[in-house]
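Engineer: test case, fold it:
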Amino acid sequence: MTELTVSILDSIEDVNPNQWNNLVTQSDLGSLFHRHEWLRLVETALECEPRHVVVEKETNPVAVFPNFYDSIHVPGWHEAARSLPVRELVSVAPGYGGPVIVGDEDACLELAFDALEDLRGIRTLFHRVRTNDLGYVRYGKTFAKNGYRPVGVNCRFRIDLERPWEEIRAGMDADHRRRLRSMRDRDVEYRDEPIDAGSLEETYAAYVNNVERAGGVAFPFAFFAGLADLLADRVKVFTVLVDGREVGRYLYLLDEEQSTLHYYFAAIGDEECFADNPSQLLHAHAIRWGQEQGYRYYDFGGTGADYSDGVFRHKEGYGGEAVPTGQWQKGFSRLGWPAFRAARSLYRKSTY
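Structural biologist: Predicted coordinates:
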């Protein structure tokens, strides 16, 4: 019987992309965010430091567990956090991760978790695993056995696109339905933007305005350029025009592995555009497009699991199913992890 071997890669460039993607495609839990191109994008455009665990049988990968070192998330202190001497190991952000296996699950998981132990250290506070498939619940006890604790503070809303459009629209809240009705007599046009440098520059400029208006931190343009370079066939940008004037764009990711259309970036440049209901129009258009293309799910993206939060309530209003974001954490620093947990507990008590 051929022995399995495990290694940790410092770059996704160290593995054959066809072999990697073939494993992702074959696995029930593989997604766009596990693909070689996405991991290369995160590594190069965001300058994240990879630590991908790979289990091989002879020279063929039978399990992968992608990870990156990243700065600790400190709300309101993004730039300051990047300069701290501590970090986290995350699988995967941006996006989602977790182990993807096509071989012997018991053996592959044991090797993968043993390899992760080699990444413990005083600088690395914890390992965080973010997943977007409820199927990862199959590994719940395995995570627990290896010292990981579940985290349940985030979720996503998704719509089953196998339902008829009229049923989906009827399931939206009264405000979203009213806004869609109010646009029936307007001249509404949708445009499918090319995934090239010129169009993405326009999309990016509107996206940055959108993020800054909300008080967030924008991705660098290199990330958008990388999408065009590495994943052009997995990106869709829709623009909506009302009475001949552009009022918004949304960028989507096409997750063929999970048959999911992911709403990913909003690019509504001017606040006055909201009077023409670009959010409702673009979501409705993309939902119907996803149905025509045969996707199973429309994913509104992640949000905090907080019924009083405006983003949560806005996404909930489209009538989608709330899906927990399966996350697990394990402390990797004996000194730093207890201190971090204590500080996080105080923060949650004062802000949640």
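
Engineer: contacts, neighbours, all on C-alpha from now
Structural biologist: OK.

Engineer: buried residues of the lengthiest strand in the chain, list them for me.
Structural biologist: Of all the segments assigned as strand in the chain under DSSP state E, the longest by residue count is strand 245-255. The neighbour-count criterion (16 or more other Cα atoms under 10 Å) identifies 246-255 as the buried residues of strand 245-255.

Engineer: let me have the residues you listed in TSV, extended by distance to residue 52.
Structural biologist: Rendered in TSV, the data for the buried residues of strand 245-255 read as follows (distance: Cα to Cα, whole Å):
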residue	distance to residue 52
246	42
247	41
248	37
249	34
250	31
251	28
252	26
253	23
254	23
255	21
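
Engineer: which of those residues lies closest to residue 21?
Structural biologist: For the buried residues of strand 245-255, the closest approach to residue 21 (Cα to Cα) belongs to residue 255, at 13.0 Å.

Engineer: what about the nearest residue to the closest one once chain neighbours are set aside, distance to residue 206?
Structural biologist: Take residue 255 and drop its neighbours on the chain: the residue closest to it by Cα to Cα, 6 or more residues apart in numbering is residue 32, 5.0 Å away. Computed as Cα to Cα, to the nearest Å, the residue 32 to residue 206 distance reads 25 Å.

Engineer: more neighbours, the two?
Structural biologist: Between residue 32 and residue 206, counted using other Cα atoms under 10 Å, the more crowded position is residue 32 (25 against 18).

Engineer: who are the packing partners of the longest strand of the chain?
Structural biologist: For strand 245-255, the packing partners by 3 or more Cα pairs under 8 Å, 6 or more residues apart in numbering; DSSP states H and E come out as strand 235-242, strand 260-267, helix 278-293.

Engineer: who's in contact with residue 5?
Structural biologist: Neighbouring residues of residue 5 by Cα atoms under 8 Å, 6 or more residues apart in numbering: 55-58, 111.

Engineer: scratch that, residue 153 is what I was asking about
Structural biologist: Residue 153 sits next to 304-306 when contact means Cα under 8 Å, 6+ apart.

Engineer: let's see this one next to it:
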Amino acid sequence: MHSDIFSSSSSDNAVEGDLLHGCQDVDLSIMAADPEMWDRFVANAVGGDIVQTAAWARTKEGGGWQCYPVIAWGDGKILGGAQMLVRRLGPFATIAYIARGPLLVDPTSCTLAVQLLDALEHVANLQHVWHLIIQPPEGGDVIAQELKARGYTADAICVAPPATLRVDLTMDLDQILARMSSSRRRNVRQAETRGLNVRFVGHEAIATFHALHKATALRQGFRPVSRSYLKRQWEVLASRGLVFILMAYHKGLPLAAMWLTAFGDTITYRLAGWTGEGSSLQPGVACHWAAIKWGKERGYRWYDLGGIDRDLAALIAAELPLPLASSSSPAGFKLAFGGYPVLLPPAYQIGLRPAGRVMASILRSSCRRHPIVRTIIGSIRGR
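Structural biologist: Take a look at the predicted model:
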């Protein structure tokens, strides 16, 4: 989508009028002044995340999603809001989700939370949405409480990680290394001394990154993100300094790479790619270490390792023993970097129509291989 995702059409005006009716405390509208203004609000809001920006919404357009922003205004300033992404799955079924939202300038405001959720559900009903998923932002306890009061259940497909690990970039490099496991510190030293060349690359390397990413997906048993989605992300975000590719070469050949986003005070590891070769060279570790040093040099506060299982994060936070299998898993790879565990809100879901309630029941049953579930997950994650 272009900048007009936040401007009105004739149908938008009709929706806006409906939203304003009966909402007298704040001015609720599906219009924002402009995308840049909204994105600045997101960057400074408690729990603000790149997935709530207008720029991110544009990356989803090619996958069939349409953005419906609902913005709360007061005294000419944004008080809160969310962008809801809506997609038709077929002739009749329509789904919608909100990742890391709604955002509130005052995250303790129950009144504004209620009004925003009323407005979002109203827009969802106008768009004939069957099934709605909302994953509140970090610090969004008021939102989560209101969702539960409305009958949402906290067992939806997560549209954003429910937990993560973050490396504190305000520490000096020796302190960051000291928090890592002894084996990871050894890996870092190996990566620095074995002839790897780690550097940032541009759009010309997207095809190479995608090939590396597909190799990782094949080994780990997940569906890779599509190359077309990566290209859309790059086209929209790179010029704003919001997306980067780090690639590790050995003797001129690419071995591993990472897809990163930068937003607010955080660098986030999004996707990985590795041929599976040259493991003794530690190309993946080299990429993470390069990202940590780069983020620190540029004044970022956190390096986010991209999400882990919420139960595992809870065990780490409680300093309890971890399952033995975790040490050899992708999560175990991240754990060795010594990041701080962060528990984030789970995703909530509700069926807004009878068929949507059936869909919610399917999702609630954890039938992750069901065609409906696979379609939803793939579409949300850019596959």
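
Engineer: residue 34 of the first structure corresponds to which position in the second structure?
Structural biologist: The alignment partner of residue 34 of the first structure in the second structure, by TM-score structural alignment, is residue 52.

Engineer: please disregard the earlier target; I meant residue 115 of the first structure.
Structural biologist: Counting by TM-score structural alignment, which is the criterion used here, residue 115 of the first structure corresponds to residue 119 in the second structure.

Engineer: is that match part of a helix or strand, or is it coil?
Structural biologist: Recorded secondary structure, residue 119 of the second structure: helix (DSSP: H, G, I helix; E, B strand; the rest coil).

Engineer: contact partners for it?
Structural biologist: If you count contacts by Cα under 8 Å, 6+ apart, residue 119 of the second structure has them with 19, 28, 70.

Engineer: can you do 10 Å?
Structural biologist: When contacts are counted by Cα atoms under 10 Å, 6 or more residues apart in numbering, residue 119 of the second structure touches 15-16, 18-20, 23, 28-30, 70-72, 81, 113, 125.

Engineer: give me the PyMOL select line for these, limited to the buried ones.
Structural biologist: PyMOL command restricting the contacts of residue 119 of the second structure to the buried ones, with burial defined by 16+ other Cα under 10 Å:
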select buried, resi 15+16+18+19+20+28+29+30+70+71+72+81+113
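
Engineer: narrow the contacts of residue 119 of the second structure to those in strands?
Structural biologist: Among the contacts of residue 119 of the second structure, the members that lie in strands (by DSSP E) are 28-29, 70-72, 81.

Engineer: reformat those as JSON lines; add distance to residue 333 of the second structure.
Structural biologist: Supplementary listing: those in JSON lines, determined by distance: Cα to Cα, whole Å:
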{"residue": "28", "distance to residue 333 of the second structure": "45"}
{"residue": "29", "distance to residue 333 of the second structure": "44"}
{"residue": "70", "distance to residue 333 of the second structure": "39"}
{"residue": "71", "distance to residue 333 of the second structure": "40"}
{"residue": "72", "distance to residue 333 of the second structure": "41"}
{"residue": "81", "distance to residue 333 of the second structure": "36"}
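
Engineer: just give the closest residue to the residue mapped onto residue 72 of the second structure from the first structure, not the sequence neighbours.
Structural biologist: Under the alignment (TM-score structural alignment), residue 72 of the second structure pairs with residue 55 of the first structure. Among residues not flanking residue 55 of the first structure along the chain, residue 6 sits closest, at 4.4 Å (Cα to Cα, 6+ apart).

Engineer: which parts of the first structure are helices?
Structural biologist: Using DSSP state H, the helices of the first structure run over residues 17-26, 36-45, 78-82, 105-117, 140-145, 165-170, 174-182, 197-213, 221-230, 278-293, 310-316, 336-351.

Engineer: buried deepest among those, which one?
Structural biologist: A comparison of the helices of the first structure by mean neighbour count, using mean count of other Cα atoms under 10 Å, puts helix 36-45 on top with a mean of 20.

Engineer: distance between that helix and the chain's centre?
Structural biologist: Centroid displacement of helix 36-45 of the first structure relative to its chain, using Cα atoms, centre = their mean, to the nearest Å, is 13 Å.

Engineer: so who does the residue mapped onto residue 233 of the second structure from the first structure touch?
Structural biologist: Counting by TM-score structural alignment, residue 233 of the second structure lines up with residue 227 in the first structure. The neighbourhood of residue 227 of the first structure, defined by Cα under 10 Å, 6+ apart, consists of 37-38, 41, 45, 195-196, 200, 221, 233-235, 253.

Engineer: again with residue 273 of the first structure
Structural biologist: For residue 273 of the first structure, the contacting residues are 242, 245-248, 279, by Cα under 10 Å, 6+ apart.

Engineer: measure residue 19 of the first structure to residue 36 of the first structure for me?
Structural biologist: In this view, residue 19 of the first structure and residue 36 of the first structure are 9 Å apart by Cα to Cα.

Engineer: same thing with residue 263 of the first structure?
Structural biologist: Here the distance between residue 263 of the first structure and residue 36 of the first structure works out to 21 Å (Cα to Cα).

Engineer: please apply the same query to residue 80 of the first structure.
Structural biologist: Taking Cα to Cα as the measure, residue 80 of the first structure and residue 36 of the first structure are separated by 30 Å.

Engineer: same thing with residue 250 of the first structure?
Structural biologist: Counting by Cα to Cα, the gap from residue 250 of the first structure to residue 36 of the first structure is 24 Å.

Engineer: what does residue 56 of the first structure give?
Structural biologist: If you measure residue 56 of the first structure against residue 36 of the first structure using Cα to Cα, the figure is 16 Å.

Engineer: ditto for residue 209 of the first structure
Structural biologist: According to Cα to Cα, residue 209 of the first structure stands 30 Å off from residue 36 of the first structure.

Engineer: ok, residue 18 of the first structure next?
Structural biologist: Distance check for residue 18 of the first structure against residue 36 of the first structure: by Cα to Cα, it reads 8 Å.

Engineer: give me the common contacts of these two.
Structural biologist: Where contact means Cα under 10 Å, 6+ apart, the residues bridging residue 18 of the first structure and residue 36 through contact with each are residue 24.
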